[in-house]
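S.K.: Just need the structure, nothing else, for what follows:
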Amino acid sequence: MNVKIDELMGRIQGLELELEAEFSKQSAELRYGLEHGRVAFEEEILRRHRELKTRLSRYILNAKPLVVLTAPFIYSLIVPLVLLDIFVSLYQAVCFPAYGLEKVKRSEYLVFDRGHLAYLNMLEKLNCAYCSYANGLIAYVREIAGRTEAYWCPIKHARKAIGAHEKYRDFVAFGDAQAYRKRIEELEKAAQKK
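M.R.: You can find the predicted model right below:
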């Protein structure tokens, strides 16, 4: 990789750390923290959250008809999502040890903490859990696919790949045959050590 790309990647990583620090400041301002892995709010904040909660009956009665009509389409996706979860987890369990790849920890991608928010009613909490599962699962699948691609084909595309995974940054340039062969040799040696 050239020096300019290394420099830019270092700056991006620095900005990501700075952004994470700002998120931490924001959570301190909203006066919550984690206690034994659970979200904990100050009692005054919890009281205000409860006051802002929309009753379930009012939430349903105020729903737009088109939103209600599309709900079955949204929730029907649970079937392919669960199947994807099962098959990708099975793929990883069988193939990653054979490739010498580190397994992706599913629990790091599926985060269900919004159910602790006192300002959400039960339906809103269900919707949040559904979205957390769907988006967490897609991130989990993407990481598994990214590690697979990094193992089998670590070559950048000729065109810009929108939404490329983090490992893509380390792929060799499109058309750089020598760098590709060298990278494949490195991967094979690394796999043999495991």
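S.K.: rest of the way, CA atoms for contacts and neighbours
M.R.: Will do.
S.K.: For residue 49, which non-adjacent residue is closest in space?
M.R.: Leaving aside its sequence neighbours, residue 49 sits nearest to residue 119 (C-alpha to C-alpha, 6 or more residues apart in numbering; 4.6 Å).
S.K.: I figured residue 99 hits residue 191, correct?
M.R.: Yes: counting by C-alpha atoms under 8 Å, residue 191 is a contact partner of residue 99 at 6.5 Å.
S.K.: for comparison, sequence B:
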Amino acid sequence: MPSPLDDLMERLRAVEAEIEVELAKRGEALRWHLENRRIVFEQGVERLHSAIKTTLSQYIRDANPWIVLTAPVIYALIVPFVLLDLGVMAYQAICFPIYKIPKVRRRDYLVFDRHHLAYLNLIEKINCAYCSYGNGVIAFAREVAGRTEAYWCPVKHARRVLGPHPHYQGFADFGDAEAYRAKIDQVHDRVKIERVG
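M.R.: Now for the predicted structure:
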């Protein structure tokens, strides 16, 4: 019999599916759609977008000096982002096959599509690519860490966790030793079955 938490998770999945439908409707209203993972705008939309674009010279001329001064601080984070990205890719490539944890597809988390927007100038496109990379790397690392935690320590915290990864709800409750052992046994049994097969 499903628990109240299982029912809530099922409702959450249903709401997430509804959100995807609404996002698709928004795309249609804004006159674009996806064809084989490629963004296609309706005829005339790109011309309208180009007309709205702020020119590069105007963008630079209107830039807040404080924002210009802080730009090197923002862009200096590229170094830790790249190191995190490389480290997580290496960790997953080495460890996940040994633990029989399904690998995370990095390309699902690093999405670069804003350069298709004709209303963004070159600096805005570079900024968008940088933000996409930084947030994508963090989301990729979070999923790899979440799968690792699900394998090694599937126990919820006693305190509330803000924005837990998707695997967290399936963890054993804090203080439920039997549920923890059952979760660990499930993981080990899965690994044994995959090794035999």
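S.K.: So the residue nearest to residue 49 of the first structure: helix, strand or coil?
M.R.: Three-state call for residue 119 of the first structure (DSSP: H, G, I helix; E, B strand; the rest coil): coil.
S.K.: Any figure for the gap between it and residue 5 of the first structure?
M.R.: Noted for residue 119 of the first structure: a distance of 45 Å to residue 5 of the first structure, by C-alpha to C-alpha, to the nearest Å.
S.K.: neighbour count winner among those two?
M.R.: More crowded of residue 119 of the first structure and residue 5, by other C-alpha atoms under 10 Å: residue 119, with 19 against 11.
S.K.: and the most centrally placed residue in the second structure, what does it touch?
M.R.: The centre of the second structure sits closest to residue 139, judged by C-alpha atoms, centre = their mean, with a distance of 3.8 Å. By C-alpha atoms under 8 Å, 6 or more residues apart in numbering, the contact list for residue 139 of the second structure reads residue 109.
S.K.: and it, how far is that from residue 42 of the second structure?
M.R.: From residue 139 of the second structure over to residue 42 of the second structure (counting by C-alpha to C-alpha), the distance is 31 Å.
S.K.: can you check residue 140 of the second structure too?
M.R.: Look at residue 140 of the second structure and residue 42 of the second structure: by C-alpha to C-alpha, they are 32 Å apart.
S.K.: And the two? Which one has more around it.
M.R.: Comparing residue 140 of the second structure with residue 42 by other C-alpha under 10 Å, the one with more neighbours is residue 140, at 23 against 11.
S.K.: isn't that one right up against residue 106?
M.R.: Yes: contact criterion C-alpha under 8 Å: residue 140 of the second structure and residue 106 qualify, at 6.1 Å.
S.K.: ok, back up a step: contacts only, for the residue nearest to residue 49 of the first structure.
M.R.: Residue 119 of the first structure touches 49, 50, 51, 52, 53, 54, counting by C-alpha under 8 Å, 6+ apart.
S.K.: how about a cut-off of 6 Å?
M.R.: By C-alpha atoms under 6 Å, 6 or more residues apart in numbering, the residues touching residue 119 of the first structure are 49, 50, 52, 53.
S.K.: which residue in the second structure lines up with the second one?
M.R.: If I follow you right, that is residue 50 of the first structure. Matched by TM-score structural alignment, residue 50 of the first structure corresponds to residue 50 in the second structure.
S.K.: give me the number of residues near its match?
M.R.: By other C-alpha under 10 Å, 15 other residues sit near residue 50 of the second structure.
S.K.: for the one 5 residues further on, same thing?
M.R.: Neighbouring residues of residue 55 of the second structure were enumerated by other C-alpha under 10 Å; the total is 16.
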